[in-house]
Every structure is written in C-alpha cells, then in structure tokens.
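Colleague: Let's see this in three dimensions:
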Amino acid sequence: MELLAQRPKIKQKPTAKRFKLYGRLPTTNRNNLTDNAFESYLNGLHGLADTSKATYTRCLKQFYEYLKIKDISTPTEEDLQGYVNYLDEQGKSEATMQLYVISVKKFFKWLVKKGYYHENIADDLNVPKVNRKEFAKDYLTATQVNMTLDAVTTHQEKQLAQAKERGSKQSVIERINDTALRDYAMIRLMVTAGLRTVEVSRADIGDLKTRGGKLYLYVQGKGRRTKDARVHIAPSTEKAIYQYLSTRKDTQSHDPLFPSNSNRNQSGRLTAKSVNRIVNNYFIEAGIKTDTISPHSLRHSFATIMRASGMTKEEAKVAMRHESIKTLEFYDHTDDVDSNRGAYVVDEAISLNK
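Modeller: Take a look at the predicted model:
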C-alpha cells in the first residue's frame, strides 16, 4: 500500500482535509513506502526507551493495517476519525484508544514538521478522554498507608519468631531485619514521592543527591533512557532510607538502592515484578488487598492525599511528573520542582493519621 500514491482528480468533500505533498519521503522500495516512513519517524525519536519505541511501533502498525483493510492510500480527516470508530468497535478501552490515536497524531505532526505535507489532518482528531472514575477506588487512604507500613513490622516479628523456634543462625536474623528496613523505606518512598515500581527498580544509591539543603532522588521515568527527573525525599523517608543503608556494607554509587535479599539473587537488583510482589504481600498482610488495590495505588495515593491536603492541581502535576502532552509545560521549570512541597504534604498526612 502506498500512502502517497497519486489518485485521479475527484470532487473533494468540503469538510475533508487532504494531504498536500511538498516532497517525497525517502524510500528504496515504492511498495514499502509506509514502512520506510515509519522507520524514518522512529529513527528521529530521541530520549525514548526501547519499550516506548516498541509501543509506537505497535500502535502505528495497527493504523497501517486499518488503511490496508479499507484500501485507503490518501487518508482524509474523516478517514482518521473512522479509525477511532474502528478502534472502539474492536472493544479497545478508552485508555488504549487514546494511546493509539496519540501515536497517529504524533506521526502526522512529524510529517508536517519535515515538510512532506502542507497541513496536519490529524490536528482535530478526537482523542477519547480516559474515564478517571474507574480509578476512583484505586488509591489508599492515609490510614491504609499506615496499615501497610505497620504490616512490614508485623511480618518481621512473625519471621523472627519462626526463626528463633528453628534455632536459625544470626545471619538469618540479620537478613530478616535488613529486609524489613528495606521494605519499609521502599514503600514509604513510593507513597511520599509517587514512584512507579520500575523507577524503584532502576534506582541506585548514587541517585540520592543533596541540593540546596534538600535530599532528592534522580529517577529514570517511564519510557526514558536517562535519569533526568528528580523527586523530593521527605524527612521521615530520608531517615528510613539511611537507616536501611547503614546495614549495607561495601556499597558503591552504582549499586541498587533496594537490592534483592533472596538466596538466588543476593544483592542483585530487584525487578519491577519483584517490587510488585513485595508490596502486594504487605497489602495482604494489612488486610486491604482488593482487585482495585495494586502497588501502583501508592502513586495514586500520593496524588490523592496531596489534593485532599489543599495542594493545587498544578502543584500535584509537578510532583507527579505527569507525562500527558497537555501538561508537559508544568515540568519544564526547575524552580517548580525545587519549590514543590508534595513529598512533605503526603509525609505529614501519613504521620497525622498514624
């Protein structure tokens, strides 16, 4: 299928915006034109992780398949809206549809920017809004956060009692205590800094840096290749982290902040899957685990407690490092990050509800 194939002149509908070709996309195989355009687009992306590129690849392939099915060589604005309707008919969720449509919009924006086309027919493409009501219960209250943190101590006490009954070695006792300190610090960091599990997994000791008398953690966010974002570390969380680090020996800056304590992966990096498993176990221990409560709920709790504590929507967006295209402007200013008080507000809310 040739996306830019010439078509006989026909009367166009007034409402349908058509491509105006300024130049040809580089190609070595006219029958594979759309694939080459797609590859050129991906090669021009910078600062995205392989997983993000894979996502764009999947989304755009879906779009190309739709064009082939409909035998569309020169899409119109109406064709693009028809694609949105097609996704809906396929039973895609609103969140998935939004991702697919944004991928198409970004691709057409790139085509215009490169001067291949005169106008962007995807500008007014209707992007379905995600129904946030479905996430209404997907967060923890301050009380539930404390119940989860208390579950760390409860689990530790149970394990110590069992170890003493078995007459376990001192090294086993130390591992139980170290694991409890690790898990407590990790969960507190996740909820007071709004970290994702993958960000916890990627964190190194050297990512902790003091700036202007405040402690920050530099994180590699979702879909990023570098640790170019930073989050505040609240005082109580800072204390928990350093209390845990005091148990570590011969640590280097490149060592994981929260390593594994398992026999098979001693001192190795915890995977995001392992972080999920650990947190979920404490949810179960605390008796709050449901279908709508997951480790990502800690990040939702971060935002919810901030808003309930009186922080503005803009302040919360800065603290959350939101990746929405419409809100990126809130994350471009260093001063916003330095003055943001999200970590401290959540930390105080948790302490007051203990």
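
Colleague: all contacts plus neighbour counts: C-alpha atoms, from now on.
Modeller: Fine.

Colleague: If we go by neighbour counts, what in the one helix or strand Asp335 maps to is buried?
Modeller: Per DSSP states H and E, Asp335 falls inside helix 334-339. Residues of helix 334-339 classed as buried under the neighbour-count rule (16 or more other C-alpha atoms under 10 Å) are Val337.

Colleague: quick one more, to check against the first:
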Amino acid sequence: MDDKGFFREIIDIYIQRFDIKENTKRSYGKMLAQFAEFVDGLPNLPTRQDVMAYREQLKSRLRAASVQKHIVVIRGFYRWYYIEGFGPNAAEGVKGMKIESDFKRESLSLEAAIKLLNRAKRYASKSIIGKRDHALIALLLTTGLRTIEVERADVDDISFVDETKVLYIMGKGHDEKDAYVKLSPEVYGLIEEYLIERQDEYKPLFINHTKPYQGTRLRTRMISMVVKEMLRDIGIDDPKYSAHSLRHTAASLALDLGGDLDAA
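Modeller: Just a heads-up that it's a prediction; the model follows:
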C-alpha cells in the first residue's frame, strides 16, 4: 500500500476512536475524506503549506464558518496523527477563519430547551453514553456552567449545603473549587443514574466510554461536540448555537427544570 492509501486508513482509525455519535463521525469522516481527495492530488504527503492551500481552496466555495469547521477537524486529526507517531503535524499553526465581530451566540427558547432535553432523554435509555449526555445537557441548562467548569468537575465535588445537593466548581480565573451551583433533585437524579451505571472509581464526573480513552476526563472539546450533535438532532445546525448557548439559555430563562424535566 502506498503512503496515501495508508493515510486514508489512518483517517478511518482516527474517526472510529471518537467517543461521539455515529452521525457526528459521518460528518467528521466526510470532511476528512474531502481532505484526503485533496491529498491524492499532491506529489507527496501534505506539508503545512499544503494544508494552508487547502484552506484557500475551501474559502473559494464555502462560508467562513464552514471553512472554520473543516480546519478545526483537520487540526484535531493532525494533533492525534503526531501524538500517535505517524508523522509530523502538518496543520500546526494553521489558522482558521475569522468570524465577523457581530457573530454572537444565541440562547434557546424554552420550547427548544425542552425539546433538547427530550432528545437527550431518548438516548439515555440506549447506552451509558446516552445517560452521560442526558445528565450533561441537563446540568448545563439548569446551572449555566461553562464547559471548562464541567470538564474540571469531579465526582467528589458533589456535596450538601443546607440540605441541598450542590456541585463545587473551579470558576474562570480561580485556582480552587471555592464556588458551587445548586443541583435540582431531578438533575442530581440523572447524574446519580449515570454514576451508578458506571460502577467505577474514576475521579472525573464525566468521562469517555470508548477505547482507548475509556475513563479519561471528558474535555471541553468533546462536551461542545456532544451539545452540537444533540442540537443538530433537533434541527438546530447553526454556528450561533453551541454549548455556550446553554449558558446563555440558563441565564435568559432562569430555567429551573425541576418540574418541566418530568414532563420532558
């Protein structure tokens, strides 16, 4: 097999190792397959200059936000490619697209928030990843936490304050977990169901569940991917809506899903 054939095989291996839903894998796979077609036209495996040339090619036919998605996926692939020892990181330092300054994250309507929870609830009955994602989205919607705060959360950070379940967090700019958010009984129940099914001693509150990353902390990038995929499932596929939108949603609606969650 030539180098380029092996390159395509490596892309397939990379996609299959993702702890994400199948349609997200297909989306990422499609973007990397397009990049592989570009690579087929090169005399050798791509260099940084080739990746930059590919970005310019994308710019000629795609919106800035779409080009940005492609570059983010390619950079993620090359980080893994380099770490696994397959070769140099040809995408290192390659910048994406500048999004216009008037680009703002949107918050969800109450109807859309409930629809999002409904969809997450459906997945929860199918797998432990579904249970994790249901608890994750409910936590984000009801507390307005940042993804980095969720990433840093450990199982032992759940405690009581005045007979109320809380989650201690390390806020932005802090170096200690000296603040907390209240957990409604319903949201705590979802977290508890997820932890009971895990039956492990891993420290992080939310973890990966596929090899070779089983038991590792769920990072902000994966948290964002989980939310984006669930949003797409309910028909919201717009760069203005993201994991950060759930923070805006919690603030704008002052959303307390204690009652509505049962209905969802």
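
Colleague: follow-up on the earlier one: what range in the second structure does the helix holding Asp335 of the first structure sit on?
Modeller: Counting by TM-score structural alignment, helix 334-339 of the first structure falls onto no part of the second structure.

Colleague: residue range for the strand or helix carrying Met31 of the second structure in the first structure?
Modeller: Assigned by DSSP H and E, Met31 of the second structure falls within helix 22-40. Alignment note (TM-score structural alignment): helix 22-40 of the second structure is unmatched in the first structure.

Colleague: following that helix, which helix or strand shows up next?
Modeller: Next along the chain from helix 22-40 of the second structure, counting by DSSP H and E, comes helix 48-59.

Colleague: Buried ones in that next one, by neighbour count?
Modeller: Judged by neighbour count (16+ other C-alpha under 10 Å), helix 48-59 of the second structure contains these buried residues: Asp50, Val51, Met52, Tyr54, Arg55, Leu58, Lys59.

Colleague: picking up where we left off before, centre of the chain to the helix holding Asp335 of the first structure, how far?
Modeller: Average the C-alpha atoms of helix 334-339 of the first structure, do the same for its chain, and the two points are 21 Å apart (C-alpha atoms, centre = their mean, to the nearest Å).

Colleague: Can you work out which other helices and strands pack against that helix?
Modeller: helix 313-320 (3 or more C-alpha pairs under 8 Å, 6 or more residues apart in numbering; DSSP states H and E).

Colleague: Could you give the residue range in the second structure aligned to the helix it packs on?
Modeller: So helix 313-320 of the first structure sits over no part of the second structure, by TM-score structural alignment.

Colleague: just stretch 139-146 of the first structure next, same as before
Modeller: The aligned range for stretch 139-146 of the first structure is 107-114, by TM-score structural alignment.

Colleague: what sits up against that stretch?
Modeller: Leu141, Tyr241, Ser245, Leu246, Arg247, His248, Thr249, Ser252, Leu253, Asp260, Leu261, Ala264 (C-alpha atoms under 8 Å, 6 or more residues apart in numbering).

Colleague: same thing with stretch 123-138 of the second structure?
Modeller: So stretch 123-138 of the second structure is contacted by 117, 120-122, 187, 190-191, 193-194, 197-198, 206, 209, 226-227 (C-alpha under 8 Å, 6+ apart).

Colleague: Put the buried members of those residues into a PyMOL selection.
Modeller: In PyMOL, a selection of the buried entries from these looks like this (16+ other C-alpha under 10 Å):
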select buried, resi 117+120+121+187+190+191+193+194+198+206+209+226+227
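
Colleague: Out of the contacts of stretch 123-138 of the second structure, name the ones that lie in helices.
Modeller: By the criterion of DSSP state H, membership of those in helices covers 117, 120-122, 187, 190-191, 193-194, 197-198, 226-227.

Colleague: secondary structure class for the residue most central in space within the first structure?
Modeller: The first structure has Lys222 as the residue nearest its centroid, 4.0 Å off, counting by C-alpha atoms, centre = their mean. Recorded secondary structure, Lys222 of the first structure: coil (DSSP: H, G, I helix; E, B strand; the rest coil).

Colleague: Can you point out the buried residues in the helix holding Met31 of the second structure?
Modeller: Within helix 22-40 of the second structure, the residues scored as buried using 16+ other C-alpha under 10 Å are Thr24, Lys25, Tyr28, Gly29, Met31, Leu32, Ala33, Phe35, Ala36, Phe38, Val39, Asp40.

Colleague: Quick check: the gap between the last one and Met170 of the second structure.
Modeller: Shown here: Asp40 of the second structure relative to Met170 of the second structure, a distance of 46 Å by C-alpha to C-alpha, to the nearest Å.

Colleague: Show me the strands in the first structure, by range?
Modeller: With DSSP state E as the criterion, the first structure has strands at 208-211, 214-219, 229-232.

Colleague: picking up where we left off before, would you list the contacts of stretch 107-114 of the second structure in TSV and tack on distance to Ile71 of the second structure?
Modeller: What follows is the contacts of stretch 107-114 of the second structure, written out as TSV (distance: C-alpha to C-alpha, whole Å):
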residue	distance to Ile71 of the second structure
Leu141	29
Tyr241	19
Ser245	22
Leu246	25
Arg247	26
His248	26
Thr249	28
Ser252	32
Leu253	34
Asp260	39
Leu261	37
Ala264	37
